[in-house]
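Return a 3D structure for these sequence lines:
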Amino acid sequence: MSIIFSIFILLFVIITCFLTTLSTSAASQSLHPDELNALKEIATTLGIKRLNLSAEDPCNIRTLMIIQEKQDVLLNSAKNNSIVCDCSFNNNMTCHIKVIELKTLSLPGKLPPQLAKLRYLQKISVCANRLTGNLPRGLENFKNLIYLSVEANQFSGTIPDELGDVTSLTTLHLASNYFTGSLPSSLDRLVNLEDVYVNVTIL
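Below is the predicted model of the structure:
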């Protein structure tokens, strides 16, 4: 009986230490300060009026703390508002955003050029909002981007030639906007594209 009890105590100690280590590691990980500041600029440009970045690190809660105008509740936290980070930098202490999804939130602003400051981004999805204006310049700075969805918004103007420089893209959704002109020939350089959705876009 004493042997069994000793084994039980040992297992309990090991599990407790393991869970404590995990908790400490998660708590010590944080989003890079430059990206945290960029998120503030991005939120303003998108038309987000109330954003709480001080309560908890976005990489830990995997979402943006967007607060509704009249009530302090998280706006569509699980379904349409998500952030995924890679926290393997600086001995697992520093995180960089690799996915940002802000979908079906009726955001009234513009697509922020500050997104290029999130240089580890692999996926951007802002579909089904009310975003206006042109697609921003500087798209060529997205060196790791593989997924871009801006469909079902109110974007206008021409599709920038620089989009053809994002050669890592595999998915490109531009449909249901008000683009004019024609598809730039530079898109021929997107040799990795597997999924293109432009069939409802006015060209």
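
okay, CA-based contacts and neighbour counts for the rest of this
OK.

quick one: S125 and K98 touch, right?
No. If you go by Cα atoms under 8 Å, S125 and K98 don't touch, sitting 11.7 Å apart.

what number of residues lie near D34?
Neighbour count for D34, taken as other Cα atoms under 10 Å: 11.

oh, I was asking about H173
Around H173 there are 19 residues (other Cα under 10 Å).

Same question for E35.
Neighbours of E35 (other Cα under 10 Å): 19.

run this one through as well so I can compare:
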Amino acid sequence: MSNPRPYATLLAKGEERRQRILTVAQRLLTRNGWRSITLGQIAREAGVSPAGLLHHFESKEQLLHAVLDARDAYDEASRDMPGDIIERIEGRAERFRQAPDLVSMFAVLLIENLSPDAPLHERFLNRYRSAVDIVAEGIREGQRAGKYGTDLDPAVKAVEIIAFLNGMETSWLLDPSIPLTEVFQGYARSLARELAPSSGDS
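Model (predicted):
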């Protein structure tokens, strides 16, 4: 009977190499943006051959999508956090501290892919629209439950909230000394006042 352990060890080494490539790519993308880096640079920084990198990622675009997949997986893991929209926004500062590399990389790639002909534009646009829809539905749920007033448009308010979050990522990338906790708590309090039911909702 053959010993399966060498194969398992090979798989583990391959996954470790893949993760190392992703980590290096995140760092270089944050520092230089996608236009200024090459697969060769990433391979050198990760300590692998160009052929070794291409074994895991067939193109630069595939690698870009893979690093964004890591960010999306992080967001998915925190999507089921308890609390309503206001509570989640209030705690958002902690997520900046937990994954600063992912936050920074996302902000840089977003700005670089605003043009419709950029390689990741469609993905960022779809992600943005999905985020707006999720926040808008959260507001509607609060309205149906009587927690939020019905005199505002959830879709419009969701655009504002996502703009705040994206803007904070960019501002924090520019100036890491921003008092994140205080800013997010202040915005959450302001949002709570705006969303609160008025006398006409009773």
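
quick one: TM-score?
Superposed pair, TM-score by TM-score structural alignment, normalised by the length of the second structure: 0.28. Supporting alignment: 90 aligned residues with a Cα RMSD of 5.3 Å.

residues touching the spatially most central residue of the second structure, list them.
Taking Cα atoms, centre = their mean, the centroid of the second structure lies closest to R71, which sits 4.8 Å from it. Counting by Cα atoms under 8 Å, 6 or more residues apart in numbering, R71 of the second structure makes contact with 102, 106.

buried stuff in the helix or strand harbouring it?
Per DSSP states H and E: R71 of the second structure is located in helix 60-79. Going by neighbour count (16 or more other Cα atoms under 10 Å), the buried part of helix 60-79 of the second structure is 63-64, 66-68, 71.

Quick check: next helix or strand after that helix?
helix 85-90.

Just list what the helix or strand following that next one packs against, helices and strands only.
Helices and strands here follow DSSP H and E; after helix 85-90 of the second structure, the next one along the chain is helix 92-98. In terms of contacts (3 or more Cα pairs under 8 Å, 6 or more residues apart in numbering; DSSP states H and E), helix 92-98 of the second structure is packed against helix 180-195.

Kindly provide the distance from the residue nearest to the centre of the second structure to S78 of the second structure.
Using Cα to Cα, to the nearest Å, one gets 11 Å for the distance from R71 of the second structure to S78 of the second structure.

swap in N32 of the second structure?
Between N32 of the second structure and S78 of the second structure the distance, using Cα to Cα, works out to 28 Å.

And the contacts of stretch 20-28 of the second structure?
Stretch 20-28 of the second structure is contacted from outside by 37, 42-43, 45-46, 53, 63, 66-67, 101-102, 105, using Cα under 8 Å, 6+ apart.

Can you flag the buried ones in those residues?
42-43, 46, 53, 63, 66-67, 101-102, 105.

Need the residues you listed in CSV (columns: distance to Y187 of the second structure).
CSV is the format used below for these (distance: Cα to Cα, whole Å):
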residue, distance to Y187 of the second structure
I42, 39
A43, 42
A46, 40
L53, 43
L63, 35
A66, 32
V67, 30
D101, 24
L102, 23
M105, 24
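
closest to E137 of the second structure among those residues?
Distance to E137 of the second structure across these (Cα to Cα) is lowest for L102, with 25.7 Å.

Contact partners for V196 of the first structure?
Counting by Cα under 8 Å, 6+ apart, V196 of the first structure touches 171-173.

and it, what helix or strand is that in?
strand 195-197.

Repeat that for A155 of the second structure.
Counting by DSSP H and E, A155 of the second structure is found in helix 154-174.

between that helix and helix 180-195, how big is the angle?
Angle, helix 154-174 of the second structure to helix 180-195, by axes from the mean of the first three to the mean of the last three Cα atoms, to 10 degrees: 170 degrees.

So what touches helix 154-174 of the second structure?
Contacts of helix 154-174 of the second structure (Cα under 8 Å, 6+ apart): 103-104, 107-108, 131-133, 135-137, 139-140, 178.

and V99 of the first structure, which of the three is it?
strand (DSSP: H, G, I helix; E, B strand; the rest coil).

burial of it, as a residue count?
Around V99 of the first structure there are 20 residues (other Cα under 10 Å).
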